[in-house]
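Engineer: Below are the sequence and a predicted model; questions follow.
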Amino acid sequence: MLQKAKYSKLIKTKAKRLGFMSCGISKAGFLEEEAPRLENWLKQDMQGEMHYMENHFDKRLDPTKLVEGSKSVISLLLNYYPSALQREDSYKISKYAYGIDYHFVIKEKLKHLLQFIQQEIGEVGGRAFVDSAPVLDKAWAAKSGLGWIGKHSNLLTKQAGSFYFIAELIVDLDLEYDLPVTDHCGSCTACIDACPTQAIVEPYKVDGSKCISYFTIELKNELPNTYKNQFDDWMFGCDVCQDVCPWNKFSKSHNEPLFDPNPQLLNFDRKDWEELTKETFDEIFRKSAVKRTKFDGLKRNIEFLKE
């Protein structure tokens, strides 16, 4: 027992040194509560054209089926809240995509954390995950005591709101486990009331196929005209439900230089974006998550936003 506590403390201290906001640990196993929720969500076609959500159902709910011999899920949060925002008269990009693609930044940190665990503790097997495999990261972060799932379905913490990435190391090592925290959304419905496309269909349930992030990033076809003038000037992603959340009053700027944006991103107004060339796109978003939607996708989104 003492050894488990010692190892857990060691891991959390190293995670802080690597720049993670916080670290929580839970026992790897079947996510009993999430199973029926995920099943119903898929049955109602709330994944839209995100067909990958239908794959690996068992692995998505049980990391022991994903990583052989896994015993613990180490959940980590990394702040991305920017120190400066885009101009008011600009088409908007979700704050998480301001800088270098978070996959690269976090994978590097997780690699160092796993190497540290192996050096300090011994032969430990494990895998790192950053939003790119069938892992229910928000569920694991909540289980690990890092926050609660808010009515907008994002993880929330009293200290820092919700502007952070979630990542995991799933390892074959027994550790000391953290306890979940209580829900502090209360009677607030700010996120539900503010959603421009009414994608939050009920508290804690988001219809992914109605979300602006889904339309501007995941949807590869034409944008549906029924949603014309409902995108609130978002050309990549959407932060509305987070922006209006009272807990995000406590967000503090990140200290990760790789998340700092190209200055043009902050200085461009709507006209600049409307005249965007492929060369400028490649320059501003050289290693950015915005590359996911590609130049043509971003141009499609901008055209849709124009009056």
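Structural biologist: Looks like it came in fine.

Engineer: For the rest of this, base every contact and every neighbour count on C-alpha atoms.
Structural biologist: Will do.

Engineer: helix, strand or coil for the residue sitting nearest the centre point of the chain?
Structural biologist: Of all residues in the chain, the one closest to the mean position by Cα atoms, centre = their mean is F165, 4.8 Å from it. State at F165, reduced to three classes by DSSP: H, G, I helix; E, B strand; the rest coil: strand.

Engineer: how near is the nearest residue to it once chain neighbours are set aside to L155?
Structural biologist: Closest residue in space to F165, ignoring its immediate chain neighbours: L78 at 5.1 Å, by Cα to Cα, 6 or more residues apart in numbering. Separation of L78 from L155 (Cα to Cα, to the nearest Å): 12 Å.

Engineer: dropping in the other structure now:
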Amino acid sequence: MDVLKGTYSQLIESKAKDLGFDACGFTQAEELTAEKEILKKWLDNHMHGNMHYMANHFEKRVNPSKLVEGAKTVIVLLTNYTPKEKQSHPDAPIIARYAYGQDYHYVIKDQLKQLYSYIKDEIYPSLEGRYFVDSAPVLERSLAVRAGLGWIGKNTHLIHKKLGSYVFISELIINLTLPPSEPIKEACGGCTRCIDACPTQALTSPQTLDARKCISYLTIENKESIPQEFSGKMENRVFGCDICQEVCPWTWKSRPHTNEKLKAVTKILELTKERWQELTAEEFSEIFRKSAVKRAKYTGLKRNIEFLLSKK
């Protein structure tokens, strides 16, 4: 039976690659005991800022088996989004690389659906489960580590040896028992480039992020005014921030993705500084119609742009 289950894993991994995923791993659906304590401490220290949802469904967040009755395995998948393109104008406000193309939620959700259907139709007719990509209380990076897909870097990102950290993480939680993948060792060594490079000192220590100081949080999750203490420290970032990834040697090794559905949107990359400043609500709706940038909403994006312009 173990041999058969091993074959199942190989079939699933092969199908995942065919569907466009770049890496696939397996781990047991069980309580994440060590991570539970780390998350509790982080929440108790209010480092999640106004992301109140991070404290919701706590027991489900630290135990994927509570999300699916009878769950046995979590299949964790990585999708490389390293772009080959860059924003055209060096003085234009900068957006995070993951927002260059179509909103990844739609692209990956469709691939997850196809993989789930494949497992049910071709491998295990009694399959039951759910699939997620940023749509449920799941400690996805911790699950990816347990599934042998990398380690948590000092910048708190998952780092894959070949893909770097520009990856989307998604998962299927299912009632099929599969052998867990072997975790790999952390390989940051003595490097502290990410901590040293953070302009707002959001990385308070290795693997600890104070979201309240993070540019990504301030420009996306934060719905209030950006505190003046960050004036002049935003590094021209208007939506998200990649600085702690840009300086990581492991990210330098990553190759551009080949997923046509995640191809960068030319209209977004070609926006000039002036166009960003003059952006109307109608233009925002048209240009970012299928982009993750719409998460900030027009009012949030205008707030960010105005904050950059007001820097002292």
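Structural biologist: Nice, I can see it. Note that the coordinates shown come from a computational prediction; the quantities given were computed from them, not determined experimentally.

Engineer: Got a TM-score for the two of them?
Structural biologist: TM-score for the superposed chains, counting by TM-score structural alignment, normalised by the length of structure 1: 0.98, backed by 307 aligned residues with a Cα RMSD of 0.9 Å.

Engineer: what does the longest helix along structure 2 contact?
Structural biologist: The single longest helix within structure 2, with elements called by DSSP state H, is helix 2-19. By Cα atoms under 8 Å, 6 or more residues apart in numbering, the residues outside helix 2-19 of structure 2 that reach it are 22-25, 77, 111, 114-115, 119, 123, 177-179.

Engineer: compared with structure 1, how much does the helix or strand that it is followed by deviate?
Structural biologist: Toward the C-terminus, helix 2-19 of structure 2 is succeeded by strand 23-28 as the next helix or strand (DSSP states H and E). Once fitted to structure 1, strand 23-28 of structure 2 is off its aligned match by 0.4 Å on average (mean Cα distance after the TM-score superposition for structure 1).

Engineer: so where do the helices sit in structure 2?
Structural biologist: Counting by DSSP H, structure 2 has helices at residues 2-19, 33-44, 58-61, 104-118, 140-146, 193-197, 215-216, 243-246, 249-252, 266-269, 273-278, 281-287, 297-309.

Engineer: The shortest one maps to which residues in structure 1?
Structural biologist: Residues 212-213 of structure 1 are the counterpart of helix 215-216 of structure 2, counting by TM-score structural alignment.

Engineer: contacting residues around that stretch?
Structural biologist: With Cα under 8 Å, 6+ apart as the test, stretch 212-213 of structure 1 has contacts from 197, 231, 234, 236-238.

Engineer: how about 10 Å then?
Structural biologist: Residues outside stretch 212-213 of structure 1 that contact it (Cα atoms under 10 Å, 6 or more residues apart in numbering) are 93-94, 195-199, 218-219, 227, 230-232, 234-240.

Engineer: And those, which of them are buried?
Structural biologist: Neighbour counting by 16 or more other Cα atoms under 10 Å classes 93-94, 195-199, 218-219, 231-232, 234-240 among these as buried.

Engineer: Identify the residue of structure 1 aligned to V145 of structure 2.
Structural biologist: Using TM-score structural alignment as the criterion, the counterpart of V145 of structure 2 in structure 1 is A142.

Engineer: What is the burial count for its match?
Structural biologist: 25 (other Cα atoms under 10 Å).

Engineer: didn't it look like it was pressed against L179?
Structural biologist: Yes. At 8.8 Å, A142 of structure 1 counts as touching L179 under the criterion of Cα atoms under 10 Å.

Engineer: on that earlier part again, and the contacts of helix 2-19 of structure 2, which is closest to A281 of structure 2?
Structural biologist: Closest approach to A281 of structure 2 among the contacts of helix 2-19 of structure 2 (Cα to Cα): Q111, at 31.9 Å.

Engineer: Can you tell me the closest non-neighbouring residue to the counterpart of the closest one in structure 1?
Structural biologist: Matched by TM-score structural alignment, Q111 of structure 2 corresponds to K109 in structure 1. Counting by Cα to Cα, 6+ apart, K109 of structure 1 lies nearest to L18, which is 6.4 Å off, once chain neighbours are set aside.

Engineer: Aligned counterpart of the one you found in structure 2, please.
Structural biologist: Superposed on structure 2 with TM-score structural alignment, L18 of structure 1 falls opposite L19.

Engineer: Roughly how far does that match sit from Y8 of structure 2?
Structural biologist: Relative to Y8 of structure 2, and taking Cα to Cα, L19 of structure 2 is found at 16 Å.

Engineer: Give me the more crowded residue out of these two.
Structural biologist: Neighbours per residue, other Cα under 10 Å: of L19 of structure 2 and Y8, the larger number sits with Y8, 20 against 16.

Engineer: show me what contacts L298 of structure 1?
Structural biologist: Applying Cα under 10 Å, 6+ apart, the residues near L298 of structure 1 are 216-217, 235-236, 273, 276, 281, 290-292, 304.

Engineer: please redo it, this time with the cut-off set to 6 Å
Structural biologist: Shown in contact with L298 of structure 1 (Cα atoms under 6 Å, 6 or more residues apart in numbering): no residues.

Engineer: same thing with T177 of structure 2?
Structural biologist: With the criterion set at Cα under 6 Å, 6+ apart, T177 of structure 2 makes contact with 72-73.

Engineer: Please repeat the previous calculation with a cut-off of 8 Å.
Structural biologist: Applying Cα under 8 Å, 6+ apart to T177 of structure 2 gives the contacts 5, 72-73.
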